[in-house]
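Asker: Return a 3D structure for these sequence lines:
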Amino acid sequence: MPGGRLSHQDRLDIAAGLADGFGYAEIARQLQRPTSTISREVNRNGGAGGYRADHAHYATASRARRRQPDASRTASTSRPSDPRAAYVERFAEMMVDGGLPRMASRVLALLYTSDSRTLTAADLVRELRVSPASISKAIGYLERVGMVHREPDPERRLQHYVIAEDVWLKAWEISARTNFNWAETAAEGVDLVGRDTPAGERLTQMAEFFQRLSEDMSGGAGFHDCLSVLAVLWKAERHLSPDELATALGWPVERVTDAVDYAVKAAASGAAGE
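Answerer: Reported below is the predicted structural model:
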């Protein structure tokens, strides 16, 4: 029952939801449970990539038996849950909803919220409680899309993983590229079934929608330059002159001023449209 202990059937439903790619929040809604309950259950039993319902049910029962001799202890001796770890999971869930793979999202969220500038694979395995293979696969994806890069340890045979400075620009580009792929795939479907068929009409609408969305997000060179300037300003956390921006970006000053003009015109256009 909602609010009580998870049953074996609940755990089977959680495993099925993970296999279907559902997030913790969606699984929680289906089971009428708090999202934190689902997150804690999965992370305690192998993570999203290694969760097994039968193993989780057995392990939970085993832990309960081991705790029975200490049942006389007061509730005040129990350790509270880690709010930072819970925040990392919520942060990751947001990125999953935005289209990033789940484990890549968890790795990126942990890197972004860590006090340390870099984390090793061992750090990620320990903090996320998943297998080294899961971390390797997630890091491989993040490196391919340019959101994370690695730095060798000068003293030990270790690799340190670092978030790219333009990580959110990369995320935007991935989203724009995804929309373009949707448009291309829909257009191929139109050629296959014919524009005048019911399926062709639906696919045509889909292709046109995602094509417009991709074009709006891509925005051309001026748009990308504008984002790059904003990224430098955000990192600097202070006003920078055009010369300082040009030095930081390695651009001619004229390119910086063109990007700023683009931003001003875009803002004015948006204000006029309201």
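
Asker: CA only for contacts and neighbour counts going forward, please
Answerer: Fine.

Asker: Run through the neighbouring helices and strands of the biggest helix by length in the chain.
Answerer: Secondary structure of the chain read by DSSP state H shows that its longest helix is helix 167-193. If you count contacts as 3 or more CA pairs under 8 Å, 6 or more residues apart in numbering; DSSP states H and E, helix 167-193 packs onto helix 198-218.

Asker: I'd like the structure of this one too, to check against the first:
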Amino acid sequence: MSPERRYAEEAGVLMAGLGLPPAAGKLFGWLMICEPAAQTSGQLVEQLGLSKGSVSTNMRLLENVGMVRRVPAPGRRGHAYQVAPDTMMRVAADPTQFRRFRELMDRGVTLAGGEDASRADRLRVTRDFYAFLERELPKLVARFRSEYPSKGENDD
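Answerer: Sure, this is the predicted structure:
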């Protein structure tokens, strides 16, 4: 097994620990290190030994959460997949996911009897944590971007 393939396998294990399917982690890991940066489904099947169905399903999942994007496949019909250099920053800076969790916890607090209800403790703490993330992560990403030296990479 090549070092690149081993890296993809390691990413699959790590991301499975975060609740993603191992195949999604392998695909993401591969797209972080592969050359060329854009890979077609066929290339991903060949390089990672995954089925076409697994590649299709997991690329759709990664695309839906904003971790990969479709790009034209140079010299071919169809598309390829790619990870932008700033993918994780864009995902982290999007307050939508945190707002949804905060709103869900808010509804739970109401359901549990309100702010002062003892069974709402877990919900309040979790809600407040997501409110904190919703408020602070975009600021941290902006700070990182302002401090990170630009190397002329295409971050689109």
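
Asker: Hey, what's the angle from the longest helix of the first structure to helix 198-218? Just curious.
Answerer: Counting by axes from the mean of the first three to the mean of the last three CA atoms, to 10 degrees, helix 167-193 of the first structure points 160 degrees away from the direction of helix 198-218.

Asker: Give me the distance from helix 167-193 of the first structure to the chain's centre.
Answerer: The chain centroid and the centroid of helix 167-193 of the first structure are separated by 18 Å under CA atoms, centre = their mean, to the nearest Å.

Asker: and the residue most central in space within the second structure, how far is that from residue 32 of the second structure?
Answerer: Centroid check for the second structure by CA atoms, centre = their mean gives residue 67 as the closest residue, at 4.1 Å. As judged by CA to CA, to the nearest Å, residue 67 of the second structure and residue 32 of the second structure stand 10 Å apart.

Asker: now residue 1 of the second structure
Answerer: Taking CA to CA as the measure, residue 1 of the second structure falls 18 Å from residue 32 of the second structure.

Asker: Those two: who's more crowded?
Answerer: residue 32 (19 against 6; other CA atoms under 10 Å).

Asker: That one pairs with which position in the first structure?
Answerer: Here residue 32 of the second structure is matched to residue 112 in the first structure, going by TM-score structural alignment.

Asker: Surely its match touches residue 163?
Answerer: Yes - counting by CA atoms under 8 Å, residue 112 of the first structure does reach residue 163; the two are 7.2 Å apart.

Asker: quick revisit: so what's the match of residue 32 of the second structure up against?
Answerer: By CA atoms under 8 Å, 6 or more residues apart in numbering, the contact set of residue 112 of the first structure is residue 163.

Asker: Over to residue 91 of the first structure?
Answerer: 106, 109.

Asker: and the closest residue to residue 189 of the first structure other than its chain neighbours, what does it touch?
Answerer: Of all residues not flanking residue 189 of the first structure in the chain, residue 203 sits nearest, at 6.6 Å (CA to CA, 6 or more residues apart in numbering). By CA under 8 Å, 6+ apart, the residues touching residue 203 of the first structure are 186-187, 189-190.
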